[in-house]
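Asks: need the 3D shape of this:
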Amino acid sequence: MSFTLSTAIRRAAATAFTAALLVPLTACGGDDSDADDTGAKATESSTATGAPKADLTVLAASSLTDVFETAGAAYEKENPGTKVTFSFAGSQELAAQVQQGAPADALVTADTKTMDGLKGETGTPTVIAKNRLVIATGEGNPARIENLKDLADTKLKVVLAAPEVPVGRYSEQVLEAQKIDVKPVSEEPNVRAVLSKVELGEADAGIVYKTDAATATDKVDAIEIPDAQNAVAEYPAATLKTSKHTEAAAAFVAWLSTPEAQKLLQDAGFQQP
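Replies: Below you'll find the predicted structure:
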């Protein structure tokens, strides 16, 4: 009986000792498991650069069409698992879409006035680029247009963007400042529509952004407007408060100010903000 009790006591002590040794090991194992789970979740929800993964919709001014398509591809490559879809239109159309509750995550306009009118709908905007105006004419400049004053010639077919469109408002400002009266044959809803009219030969000239004229050098000539007579367009970018991917949207907007994005914008002819 004494042997059995002694044996039981020794076995109980050994079991307790073994259990004591296993406690810290189990605790460490639990930490590793949690860390692995956390890491897996982080991998699933974030990109390689730390930006959250998401399918983003960005409303952007028409004049950003070409450069943003390139920028979007660069951002997706840098952030695997994220997809950026752009919807391009005149800034006034984009503002209307935001006010009507269109599902989107970020907004980039071609002027601060339009963005300022949406303060209740957006986060704090950041200017990501600037632009200037040029006179677009047909290839070879058949009408021999040299400056803004030439646009007042009633024999010319001049097309401008509508006054509510940023480029139309800028055009109006520079023409009024120089006391030049231009009678446009049409007023278009965005800058690309103005450029198209000139490209197709439906207009002798139009006022567009420098960057837009640069996308059609094989079809139009760009007549420079002196800085003293020109206007500077600013492009603010902001997240939308209705976004379902606020962190991912903020990451994209912040990326637009990085050296990589700025190089793409400047290579396309945009000026530094």
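Asks: switch to C-alpha atoms for all contacts and neighbour counts from now on
Replies: Will do.
Asks: quick check: what element follows the longest helix along the chain along the chain?
Replies: Longest helix of the chain, by residue count under DSSP state H: helix 2-45. As assigned by DSSP states H and E, the chain's next helix or strand after helix 2-45 is strand 55-61.
Asks: second chain to compare with the first, below:
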Amino acid sequence: MNRSACRRRRSLRTAGTAAAALLALSGCSASGSDASGSTGDGLSGTVTVFAAASLQESFTTLGERFEKEHPGTEVTFSFGGSDALAAGVVNGAPADVFAAAGTETMKLVTDEGITRGDPSTFARNRLSIATVPGNPHRIGSLKDLTAPGLKVVLCDRTVPCGSAARTALAAAGVDLTPVSYERDVKSALTKVELREADAAVVYRTDVGAAGDKVEGVEFPESAQAVNDYPIVSLKDAPNPAAAEAFVALVRSPQGREVLTGAGFLTP
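Replies: Prediction:
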């Protein structure tokens, strides 16, 4: 399988069932490399990471670093809404590591007693408004999102970015009815990139990752809706040693450098 095919499949955004997750994850790694052999530290094989969609760029970079540091390993990702990923983990999807965009979503997994130890917070994230380039509607605040005829999308209420958006809107005293609720932050952002929506409330890290496809607008109420990102290895991880090593990389100074470079806040 070539690298581009792997990257397309690695960006899968659902994990509703173990069978679907296994099918989507098979055969793809962060670098597209062969996973044969083992490393001098004893690590080998695949480590499968279920991670919130907003972590896609940062974790892909860390996955490539992990594979380079541990020849003979490969890191396979499933990125999506934290709630769907949590459901997949609880229902037996073959994951080694779970990283969520909120502590409440992580609790869905820890309450099942299927984690290896306690989750640790490795990053934090704040919201931003994404508008089409040039911000033609002159959006400067959450209140501006209620302008007549403006098409705004939000993340679904069940995922952390949707919950954070509701918190921020409440803090601003804004009652907003979006044209759609999207399953994860990348889906919400894509609506703006394709100009199917005028604006979306997403994470500022995703605005940064989109480059010139969108324009970001900061708002003060985002300080009241900061999300913690916890990570944990799973009790029934198929590759527990590699799982622990990947979690350690995410929490390391090198991992923090990648995350802060993408706009995440330190915990």
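Asks: post the TM-score for the overlay when you can.
Replies: Once superposed, chain against chain, the TM-score is 0.82 (TM-score structural alignment, normalised by the length of the second structure); 229 aligned residues with a CA RMSD of 1.6 Å.
Asks: name the helices or strands packed onto the longest helix of the first structure?
Replies: The helices and strands touching helix 2-45 of the first structure, judged by 3 or more CA pairs under 8 Å, 6 or more residues apart in numbering; DSSP states H and E, number zero.
Asks: residue 51 of the second structure matches what in the first structure?
Replies: In the first structure, the residue paired with residue 51 of the second structure is residue 60, using TM-score structural alignment.
Asks: OK, contacts around its match?
Replies: 86-89, 91, 94, 107-109 (CA atoms under 8 Å, 6 or more residues apart in numbering).
Asks: the helices in the stretch 151-267 of the second structure, which residues?
Replies: With DSSP state H, counting those that start in this stretch as the criterion, the stretch 151-267 of the second structure has helices at 160-172, 185-193, 204-210, 240-251, 253-261.
Asks: distance to residue 223 of the second structure and mean neighbour count added to those helices, as a markdown table?
Replies: Below are the helices of the stretch 151-267 of the second structure laid out as a markdown table (distance: least, CA to CA, whole Å; neighbours: other CA atoms under 10 Å):
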| stretch | distance to residue 223 of the second structure | mean neighbour count |
| --- | --- | --- |
| helix 160-172 | 8 | 21 |
| helix 185-193 | 18 | 23 |
| helix 204-210 | 12 | 21 |
| helix 240-251 | 23 | 20 |
| helix 253-261 | 17 | 17 |
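Asks: among these, which comes closest to residue 5 of the second structure?
Replies: helix 185-193 (19.5 Å; CA to CA).
Asks: what lies in contact with that closest one?
Replies: 53-54, 81, 130-132, 153-155, 161, 181-182, 197-203, 206-207, 213-214.
Asks: got the angle between it and helix 160-172?
Replies: Between the axes of helix 185-193 of the second structure and helix 160-172, defined by axes from the mean of the first three to the mean of the last three CA atoms, to 10 degrees, the angle is 70 degrees.
Asks: out of the helices of the stretch 151-267 of the second structure, flag the one nearest residue 68 of the second structure.
Replies: Using CA to CA, these put helix 240-251 closest to residue 68 of the second structure, at 12.3 Å.
Asks: read off where that closest one ends up in the first structure.
Replies: Using TM-score structural alignment, helix 240-251 of the second structure pairs with 246-257 in the first structure.
Asks: quick one: that stretch to chain centroid distance?
Replies: 9 Å (CA atoms, centre = their mean, to the nearest Å).
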